[in-house]
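[1] can't give you the sequence, but here's the structure:
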């Protein structure tokens, strides 16, 4: 048995000490299924569909990337948790990886669209279909993608939340396990209004089905439910979920293949007064062996997840923060393989990423401005131009943007905010060019 296999086995047997006294909700962790690849009625609906993603577009540093996002934890807290300490020996620990703002939802949106568009809360928003996302970049090169959301009730679900029986404590009231604020993809109309794309907004039962059928896509975004991601519980609770779900998959070649990169990260830190640095770990067989157990102090952010896939597959760019070199460095081991030159940001010039309610944008009522055109002259880490969707007003550059308007002061809200009680995807009216607010 190799040293690596022994380490993975040891991790599987490690017990995590759950400090439930500190939890927002005093729950006892329980596995929602017999294993990460076993479908469960605790996830409401069983999967009878599978993707057909058998074509592989070779990457320059990896052929598959799986992002796993946890919630609201300071770097030091995660780094001192036994399971996280142990699993860090299997990858590269990024010690200067930063979330972008607070609260949760803006970070998820930014990782998909290259901007959080002024959002500073977790309300129900939608982004017009002329705004590009990382999905557009991937599809332009034929790279397959999907997101897998734990406790989302069915494929393509658009709702704000979903409440299900408490599988850990059946005698307790049902629990709201799924939250749309942790699922950035359906917030974009270009995805949510396209049936072929909504079929790729998938459940954990779908994940099990896709693995067993050998049809996992190349770009994957995974969100555990709101207790397993540490949002309503503790980091030790999340560690037990990782021991159940992630650690076995590290040893499964159907998931962690020869050229697979697994990125474990957090949406934001817990202490808003501090810099928004979050524990982030590059795992998987795509990580060079000599770098496992090392650290990387390069400045990264959630925008780096976009620029890294741009560099890896030579994608076009969004022309937003993914092309801002200060905040979109490519993961160093990928930059080395692709020839990308990262920017070394002096410590006294590192932006503060713990902003709340200060940025202007179309997704804030306090400082509302329209959606700006991307920077069409930008060149991203893939070395190519900016990808545009039909209907974008290229004249509406940041320099020509009207002054921000405080809609909240006149009891109005941004037109891109919806009521979670009444919304359905059919109620979203697509905009076209200048008709977009």
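    Yep, that arrived. Predicted, not measured: the structure shown is a model, and the values here were computed from it.

[2] Every contact and neighbour count from this point should use C-alpha atoms.
    OK.

[3] quick one: the strands in the protein?
    In the chain, the strands defined using DSSP state E lie at 64-70, 92-94, 97-98, 124-125, 145-149, 161-164, 175-179, 201-203, 219-223, 260-266, 280-283, 294-296, 300-301, 417-418.

[4] What helices and strands are in contact with the fifth one?
    In terms of contacts (3 or more CA pairs under 8 Å, 6 or more residues apart in numbering; DSSP states H and E), strand 145-149 is packed against strand 201-203, helix 204-212, strand 219-223.

[5] In CSV: these, plus distance to residue 255 and mean neighbour count.
    Formatted as CSV, the helices and strands packed on strand 145-149 follow (distance: least, CA to CA, whole Å; neighbours: other CA atoms under 10 Å):
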stretch, distance to residue 255, mean neighbour count
strand 201-203, 16, 25
helix 204-212, 7, 23
strand 219-223, 11, 21
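
[6] Pipe those into a markdown table and attach distance to residue 3 per row.
    Output for the helices and strands packed on strand 145-149, formatted as a markdown table (distance: least, CA to CA, whole Å):
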| stretch | distance to residue 3 |
| --- | --- |
| strand 201-203 | 34 |
| helix 204-212 | 26 |
| strand 219-223 | 28 |
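
[7] and residue 108, which of these is closest to it?
    Set against residue 108 and scored by CA to CA, the helices and strands packed on strand 145-149 come closest in strand 219-223, at 10.2 Å.

[8] The closest one versus strand 145-149: what angle between them?
    10 degrees (axes from the mean of the first three to the mean of the last three CA atoms, to 10 degrees).

[9] Between strand 175-179 and strand 219-223, find me the angle.
    Between strand 219-223 and strand 175-179, the angle comes out at 150 degrees (the same axes, to 10 degrees).

[10] okay, the angle between strand 219-223 and strand 260-266?
    30 degrees.

[11] what about versus this one:
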């Protein structure tokens, strides 16, 4: 019996020591674990840039619906590109009028009430994000009076199709404004191998399917589509033939439309044709994911390594499904 009497204190001491050790561990390591569990989840890091993509170019036509473009006999060149690229079959513009959609694809916000807006956009935008990321950009605008022009309409150039002319980052910085250039500069930059990382390419009113090919004349919608198709063939075909957009290149081109006909208000601006092209794009691919212009903005910035996603682009669906 004395043996058991002698062992009880020892066992009790051992238990006490073990409990103390566990409490000590809980007070140190345990508090760290508890703190982690109770803390706010940190923001998700920006999605990584694709090592495949080094150039993103956006080309915008005017006021035509998805069904007006796809398989149109008036647009043989554009439709001939469809099997070589990725087609977004469920892409919608954000609003009517045009300027609101141009802002959405560059600012991530429609900003204005209508096309009459002539203010200065202070919001975060694609230029600010690209500049912070050390990337170059240009807006190639057909019939622009001169490089750096940020003033009003000079038909067939119209300011409302050049969203960069409204941005404070451009209006208040002559060096940034110099990145708005006439369309003729595109051929020079392509030939010289001096294309920017990001480009916004805008046909004028007589070539974008908005107005008749001959100013102030009457015409059919097929005539307008034919003029745009010829413009694409003349201006985009040489670009797609450049090393940037050939095998081994790193270019992605997005051809889209600002809005559908005003009779189509689905999702704001109606169903529009949007095609991805380039050597790293899945050929013959078709997506049924719902996208709008903020996703194109997000795609461009994401692929070029920007860390800032302005406005609606911060939460827009990724378009990386189009890449190989």
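    Noted; the coordinates are in hand. As the structure is a prediction and not an experimental result, all values here were calculated from the model.

[12] circling back: identify whichever of the helices and strands packed on strand 145-149 of the first structure lies nearest to residue 194 of the first structure.
    With CA to CA as the criterion, residue 194 of the first structure lies closest to strand 201-203 of those, at 11.1 Å.

[13] which residues of the second structure does the closest one align to?
    Aligned by TM-score structural alignment, strand 201-203 of the first structure falls on residues 180-182 of the second structure.

[14] Aligned to residue 71 of the second structure, what sits in the first structure?
    So residue 71 of the second structure corresponds to residue 80, using TM-score structural alignment.

[15] Kindly report the same for residue 227 of the second structure.
    The alignment partner of residue 227 of the second structure in the first structure, by TM-score structural alignment, is residue 237.

[16] How about residue 91 of the second structure?
    By TM-score structural alignment, residue 91 of the second structure lines up with residue 97.

[17] I'd say that match and residue 280 touch.
    Yes: between residue 97 of the first structure and residue 280 there is a contact at 6.5 Å, judged by CA atoms under 8 Å.

[18] Can you name the residues that contact residue 310 of the second structure?
    Neighbouring residues of residue 310 of the second structure by CA atoms under 8 Å, 6 or more residues apart in numbering: 107, 108, 124, 125, 126, 129.

[19] again, only this time at 7 Å
    By CA atoms under 7 Å, 6 or more residues apart in numbering, residue 310 of the second structure lies in contact with 107, 108, 124, 125.

[20] Let me know how buried the third one is, in neighbour terms.
    When you say that, I think you mean residue 124 of the second structure. 19 (other CA atoms under 10 Å).

[21] cool, and the one 5 residues further on?
    Residue 129 of the second structure is flanked by 20 other residues according to other CA under 10 Å.

[22] Then residue 68 of the first structure?
    Neighbours around residue 68 of the first structure, by other CA under 10 Å: 22.

[23] That one and residue 149 of the first structure: what is the separation?
    Counting by CA to CA, to the nearest Å, the separation of residue 68 of the first structure from residue 149 of the first structure is 10 Å.

[24] Now do the end-to-end distance for stretch 271-284 of the second structure.
    Stretch 271-284 of the second structure has an end-to-end distance of 20 Å (CA to CA).

[25] And for stretch 161-176 of the second structure?
    One end of stretch 161-176 of the second structure sits 18 Å from the other (CA to CA).

[26] The first structure: helices as residue ranges?
    Taking DSSP state H, the helices of the first structure run over residues 3-13, 75-79, 82-87, 104-113, 134-140, 189-192, 195-198, 204-212, 235-244, 246-250, 303-313, 332-338.

[27] Just give me the match in the second structure for residue 111 of the first structure.
    So residue 111 of the first structure corresponds to residue 105, using TM-score structural alignment.

[28] looking at it, its match is touching residue 291, isn't it?
    No: taking contacts as CA atoms under 7 Å, residue 105 of the second structure lies outside contact range of residue 291: 11.8 Å.

[29] Just want to know which of the two has more residues nearby.
    More crowded of residue 105 of the second structure and residue 291, by other CA under 10 Å: residue 105, with 28 against 22.

[30] burial of residue 154 of the second structure, as a residue count?
    11.

[31] Over to residue 176 of the first structure?
    Neighbour tally, residue 176 of the first structure, other CA under 10 Å: 16.

[32] show me the contacts for it.
    The contact partners of residue 176 of the first structure, taken as CA under 7 Å, 6+ apart, are 161, 162, 163, 164.

[33] Tell me the buried residues within the residues you listed.
    Neighbour-count burial (16 or more other CA atoms under 10 Å) is assigned, among those, to 161, 162, 164.

[34] Run through the residues that contact the closest residue to the second one other than its chain neighbours.
    Spelled out, it's residue 162 of the first structure. Of all residues not flanking residue 162 of the first structure in the chain, residue 178 sits nearest, at 5.2 Å (CA to CA, 6 or more residues apart in numbering). Contacts for residue 178 of the first structure (CA under 7 Å, 6+ apart) come out as 151, 152, 161, 162, 163, 225, 226.

[35] Residue 178 of the first structure pairs with which position in the second structure?
    Match for residue 178 of the first structure (TM-score structural alignment): residue 157.

[36] Please report how far that match lies from residue 279 of the second structure.
    Applying CA to CA, the value for residue 157 of the second structure to residue 279 of the second structure is 32 Å.

[37] just to revisit the earlier point, how far away is the residue nearest to residue 162 of the first structure from residue 231 of the first structure?
    Residue 178 of the first structure is 11 Å from residue 231 of the first structure, by CA to CA.

[38] likewise residue 203 of the first structure?
    Distance of residue 203 of the first structure to residue 231 of the first structure, computed by CA to CA: 19 Å.

[39] burial count for residue 149 of the first structure?
    27.

[40] that older thread, turn the helices of the first structure into TSV, columns for distance to residue 126 of the first structure.
    What follows is the helices of the first structure, written out as TSV (distance: least, CA to CA, whole Å):
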stretch	distance to residue 126 of the first structure
helix 3-13	40
helix 75-79	31
helix 82-87	35
helix 104-113	10
helix 134-140	16
helix 189-192	6
helix 195-198	15
helix 204-212	24
helix 235-244	29
helix 246-250	31
helix 303-313	20
helix 332-338	33
